[in-house]
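K.L.:
Here is my input, please return the structure:
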Amino acid sequence: MLPVDLNGPTVARLDFTENNPRVARADLRDTADFDALVNEMLAEQNAAIGVGGYLENRVIYRRSLHFGPGQTVNARSLHLGVDVWMPASTIVQAPLPAVVHSLFDNDNFGDYGPTVILQHELEDQTFYSLYGHLSRLEWRSLSAGQVLQQGEAFATIGPYPENGDWPPHLHFQLIADMQGRYGDFPGVACPEEREKWAELCPDPNIVLQCQKLV
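P.N.:
Next up is the predicted model:
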């Protein structure tokens, strides 16, 4: 999926929950400051790549009204995918044979930015994979229905602000049922609905096979 070894020595797990005091105290509305914090967290672990996030109850979504901060109910903070924190322009490859299901530029502050959803068929089962925070450059050349071979490059990680205004990273998510949606799918849910969303969005490490996420 990425042209790197996610089990290599330069990979570290990053914690964006309230258990990380630095993240919990930080004002992350300034993306440049947020990016500097990510790089500091990586440097402290002698790492170049950060991974993590599946079903993590995160504090970082408080930076954007897109997730309902300040609400007493329905504020979303439960992450449904895995994030891979890497430099912008890193190539993204199809993990399995696929067809481009849909794409859309979800350009709200804190949203996915350019997004691609792939459809896969495996042992007579249909499922989907979502890629968020991409670059618009390669994204513009894709089209729904386009066939991709396993390992074929189809996108790159985008820079901020075009990637939804996040420090550069890939949001990777598996989806069992698109529920009629196109170009978008919730990547963060209410913690109270964990069981429902975990069934709909299984652990992406089934594909990634990253030991840091076990």
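
K.L.:
C-alpha only now, for contacts and for neighbours.
P.N.:
Will do.

K.L.:
Count the neighbours of residue 208 for me.
P.N.:
Close neighbours of residue 208, defined as other C-alpha atoms under 10 Å, add up to 17.

K.L.:
So it versus residue 82, what's the distance?
P.N.:
Separation of residue 208 from residue 82 (C-alpha to C-alpha, to the nearest Å): 9 Å.

K.L.:
and if you look at residue 104?
P.N.:
Distance of residue 104 to residue 82, given as C-alpha to C-alpha: 20 Å.

K.L.:
How about residue 125?
P.N.:
The separation that residue 125 has from residue 82, given C-alpha to C-alpha, amounts to 22 Å.

K.L.:
higher neighbour count, these two?
P.N.:
Taking neighbours as other C-alpha under 10 Å, residue 125 and residue 82 compare with residue 82 leading, 23 against 8.

K.L.:
from what I can see the more buried one touches residue 50, true?
P.N.:
No. Contact criterion C-alpha atoms under 8 Å: residue 82 and residue 50 do not qualify, at 10.2 Å.

K.L.:
in the longest helix along the chain, what's buried?
P.N.:
In the chain, taking DSSP state H as the definition, the longest helix is helix 31-44. Judged by neighbour count (16 or more other C-alpha atoms under 10 Å), helix 31-44 contains these buried residues: 31, 34-35, 37-39, 41-42.

K.L.:
let's see this one next to it:
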Amino acid sequence: MYSWRAYLGLINPGSGPNMEQDFHRFLPRGVALSTTRVPFTYPSPEGLRNMVAHLEDACEIFKRYKHDVVMFGCTSGSLIGGFDYDKQLIKIIEEITGDQGLTTSTAVLEALGELGGSRPAVITPYPDDTNEVERQFLEHHGFHVVNISGLGNDYVNQSITDIEPSHVYQQVKKLDKSGADCLFISCSGLNVLDIIELLETDLNMPVVTSNQASLWACLRHAGVGTRIPELGELFRR
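P.N.:
Below you'll find the model as predicted:
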């Protein structure tokens, strides 16, 4: 039995495998993961709302199996509906599955709070209208977003999962981070875990990413220790 410490459930966008691969790569011994997907096109507000419409069906798949935590693993998808949208989605997850629910945006709020960051610089692969919703969500929850910027990617024709970590690193270095006390790299589709330590060293500030925060929050809520030093300051506490 692989789940003798915790059994996690992950519902993630059907655009690529990066989030579940990141989880499997760093799951502690005795923690198991099951996954399912929801259809996804692109990260415009309309595309995100269409994706979330499938959340209940995904939860139905998980209701037959007991999980310690069920995570909806999409940052923008779990905040696109307003300031308390993540809480609404958590309620759906918990009512259908009977398990503890989480979303990536909830995990990010918890991670930023754990690190004491109050003035994040944010970089995303989203269009400007989605970025503005994310800015408002973070600021409603007490964070002052000093800057939020896209990666300059073609979000319609290029899969987010195909963006190279080196490109994200270079765009972060170019980002105006004046006044920031932390960096948030938003989107569970990005492959960026391997650049967290590099960026923390180069920028001299803590770095939060969607998948890092999601794994950390899942383990924390499941009562499993979270010391994985290669995943940055968040996992060294």
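
K.L.:
Assuming the best superposition, what's their TM-score?
P.N.:
The TM-score (TM-score structural alignment, normalised by the length of the first structure) is 0.33; 124 aligned residues with a C-alpha RMSD of 5.7 Å.

K.L.:
Residue 155 of the first structure - that's part of a strand, no?
P.N.:
Yes. According to DSSP: H, G, I helix; E, B strand; the rest coil, residue 155 of the first structure belongs to a strand.

K.L.:
I'd assumed residue 92 was in contact with it.
P.N.:
Yes. With contacts counted by C-alpha under 8 Å, residue 155 of the first structure reaches residue 92, the gap being 5.1 Å.

K.L.:
Looking at the two now, which is surrounded by more residues?
P.N.:
residue 155 (25 against 19).

K.L.:
could you check the distance from the more buried one over to residue 188 of the first structure?
P.N.:
Distance of residue 155 of the first structure to residue 188 of the first structure, given as C-alpha to C-alpha: 22 Å.

K.L.:
secondary structure element for residue 51 of the second structure?
P.N.:
Per DSSP states H and E, residue 51 of the second structure falls inside helix 45-52.

K.L.:
after that helix comes which helix or strand?
P.N.:
Using DSSP H and E, the first helix or strand after helix 45-52 of the second structure is helix 55-62.

K.L.:
Residues contacting that following helix, please?
P.N.:
Helix 55-62 of the second structure is touched from outside by 9, 11, 36-38, 92-93, 96-97, with contacts defined as C-alpha atoms under 8 Å, 6 or more residues apart in numbering.

K.L.:
Any quick ChimeraX command for the buried ones out of the residues you listed?
P.N.:
In ChimeraX, a selection of the buried entries from these looks like this (16+ other C-alpha under 10 Å):
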select :9,11,36,37,38,92,93,96,97
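
K.L.:
just checking, what packs against the host helix or strand of residue 216 of the second structure?
P.N.:
Following DSSP H and E, one finds residue 216 of the second structure within helix 210-221. Secondary-structure packing of helix 210-221 of the second structure (3 or more C-alpha pairs under 8 Å, 6 or more residues apart in numbering; DSSP states H and E): helix 18-26, strand 69-72, helix 104-115.

K.L.:
can you do 7 Å?
P.N.:
Where contact means 3 or more C-alpha pairs under 7 Å, 6 or more residues apart in numbering; DSSP states H and E, helix 210-221 of the second structure is packed against helix 104-115.

K.L.:
Show me which residues of the helix it packs on are buried.
P.N.:
Buried-residue list, helix 104-115 of the second structure, by 16+ other C-alpha under 10 Å: 104-112, 115.

K.L.:
which element follows that helix toward the C-terminus?
P.N.:
Following helix 104-115 of the second structure in sequence, per DSSP H and E, is strand 120-124.
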